[in-house]
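Undergrad: sequence first, then the predicted structure:
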Amino acid sequence: MKGDKLYHKALNEANAENPDLALVFDLLDRASKQNNSKATYALGTWYLFGKHISKDDKKAFEMLSIAAAQFHPEACFDLAKCYEEGTGSKKDLRLAFKNYQKASLLGDKQSIYEVGRCYYYGIGTEVDRELADMWLAVASENGIEN
């Protein structure tokens, strides 16, 4: 994948005893500009949680949207949370549900539970307790119970 060398350099630097966070950010930014979804997601989480840089919900939402469009499972999950909570964008429960579904189909286990929760309570979709029970059972089989 394009940008993987830069992304792995960033990981190595981030895991160093005294990491140069400005260098890590630069490497992630350069990898992201090469459409590396892992780097874009990493930067999105930095902005989302204010980790190593100033918290910026709008920038986080933008970065997570890009990584989710590149089928990054965790980005889809975090984007769904942003839509559900109105973080960095307007609250949109339909898009939250859609992104939880996408994340679950891409292998994000927590999203399996979230899809079941959405069906159970009618969050972004119609209430469907039968579907909710199926999704929640699969989540439980994967060790996810909330």
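TA: Looks like it came in fine.
Undergrad: every contact and neighbour count from this point should use C-alpha atoms.
TA: Noted.
Undergrad: hmm, Leu95 and Lys81 touching each other?
TA: No: the pair Lys81 / Leu95 is not scored as a contact, 9.8 Å apart, by CA atoms under 8 Å.
Undergrad: second structure for comparison follows:
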Amino acid sequence: MFKFIMVWFLMLLNLEANTDEALKAFKNKDYATAFKLYEKSALNGDAKAQSALSYLCANGLGTKQNSAKSIEWLEKSANNGNATAQYDLGMFYLTGNHVQKDNKKAFELLSASSNQNNHDAQYNLALMYYNGSGTDLNISKSAELLDSAANGGHVIAQQNVGRVYMHLLNFDKAAEWFEKSAAAGDESSYYALAEIYTQVEKFKEAKIWAQKAIKSGNKEAELLYKKYELEKY
């Protein structure tokens, strides 16, 4: 028994060494070496290596481009519990990209990824619950997942939560969420914040965000700036 454990442990160390070396080779753009090393680990069931191999096959790096082989490795990785692979494959089934569109399979895969706290999966799963796509319509579950994704830093989810609060006329909470998405570099949030602060007559703050929005090329922000004569503040 002890001998078996030691053999398994040494095999795991070897897999980790292979993937570490593969990542180095990938970063150095030595894709042929990266492919060989990832393949060795992937054939031994390493989910991360399987996902990496899927990427290399999809893009023809270190091997001939092969979409079918890419999907095959992605499925293996997803079945072995890799959250990123589950998300990617789920989105393929949701959009019908590279595979036949299947909302139920998409829902299953995105649920598995979401359960591992993948915020992209949580956001898209929230939309599926909201639209009743691949599952029964469930607004409360949609809101729960949207909130989870937003709290995890998903920028579009943060925007959507902000918009919900705007519709509820809770401008303080709306501003809180849009400031998070703005801090992440989302330029569309600049205008939303300018709009919110004009609504609550905080014109100095509105001016700051309107100017940011104008610099990013937002024409509506220019109109808002003139309408409220923000140059005065």
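TA: Done, it's in. From a predicted model like this one, the values you see are computed outputs, not experimental measurements.
Undergrad: and the longest helix for the second structure?
TA: Taking DSSP state H as the criterion, the second structure has its longest helix at helix 2-27.
Undergrad: what's near enough to touch Gln100 of the second structure?
TA: Contact analysis of Gln100 of the second structure by CA atoms under 8 Å, 6 or more residues apart in numbering lists Tyr93.
Undergrad: just to revisit the earlier point, buried residues in the longest helix of the second structure, which are they?
TA: Of the residues in helix 2-27 of the second structure, 15, 18-19, 21-23, 25-26 count as buried by neighbour count, 16 or more other CA atoms under 10 Å.
Undergrad: quick check, nearest of those residues to Ala174 of the second structure?
TA: Nearest to Ala174 of the second structure among these: Leu23, at 41.3 Å, using CA to CA.
Undergrad: corresponding residue for the closest one in the first structure?
TA: Aligned by TM-score structural alignment, Leu23 of the second structure pairs with nothing in the first structure.
Undergrad: with adjacent residues omitted, what lies nearest to Leu23 of the second structure?
TA: Nearest residue to Leu23 of the second structure in three dimensions, chain neighbours excluded: Ala34, at 6.7 Å (CA to CA, 6 or more residues apart in numbering).
Undergrad: hang on, isn't the one you found packed against Ala25?
TA: Yes: using CA under 8 Å, Ala34 of the second structure makes contact with Ala25 at a distance of 5.2 Å.
Undergrad: at the geometric centre of the second structure, which residue sits there?
TA: Residue closest to the average C-alpha location in the second structure (CA atoms, centre = their mean): Asp120, at 3.2 Å.
Undergrad: aligned to it, what sits in the first structure?
TA: By TM-score structural alignment, Asp120 of the second structure lines up with Glu74.
Undergrad: how about the strand or helix carrying that match: buried residues?
TA: Element membership of Glu74 of the first structure, judged by DSSP states H and E, is helix 73-85. Within helix 73-85 of the first structure, the residues scored as buried using 16+ other CA under 10 Å are 73-84.
Undergrad: circling back: next, the angle helix 2-27 makes with the helix or strand following the longest helix of the second structure.
TA: Remark: after helix 2-27 of the second structure, the chain's next helix or strand is helix 31-43, criterion DSSP H and E. Angle between the axes of helix 31-43 of the second structure and helix 2-27 is 150 degrees (criterion: axes from the mean of the first three to the mean of the last three CA atoms, to 10 degrees).
Undergrad: what does whatever helix or strand comes next after helix 31-43 of the second structure correspond to over in the first structure?
TA: Sequence order places helix 47-59 as the next helix or strand after helix 31-43 of the second structure, per DSSP H and E. Under the alignment (TM-score structural alignment), helix 47-59 of the second structure falls on residues 3-15 in the first structure.
Undergrad: can you check stretch 129-142 of the second structure too?
TA: Using TM-score structural alignment, stretch 129-142 of the second structure pairs with 83-96 in the first structure.
Undergrad: for the matching stretch, measure first residue to last.
TA: Stretch 83-96 of the first structure has an end-to-end distance of 5 Å (criterion: CA to CA, to the nearest Å).
Undergrad: ok, and for it, which residues are buried?
TA: Going by neighbour count (16+ other CA under 10 Å), the buried part of stretch 83-96 of the first structure is 83-84, 86-88, 91-96.
Undergrad: now it, how far from the centre of its chain.
TA: Counting by CA atoms, centre = their mean, to the nearest Å, stretch 83-96 of the first structure is centred 13 Å from the centre of its parent chain.
Undergrad: what's Ile156 of the second structure aligned with over in the first structure?
TA: Per TM-score structural alignment, Ile156 of the second structure is aligned with Gln110.
Undergrad: quick revisit: dump the residue contacts of the match of Asp120 of the second structure.
TA: Contacts for Glu74 of the first structure (CA under 8 Å, 6+ apart) come out as 41, 68, 103, 108.
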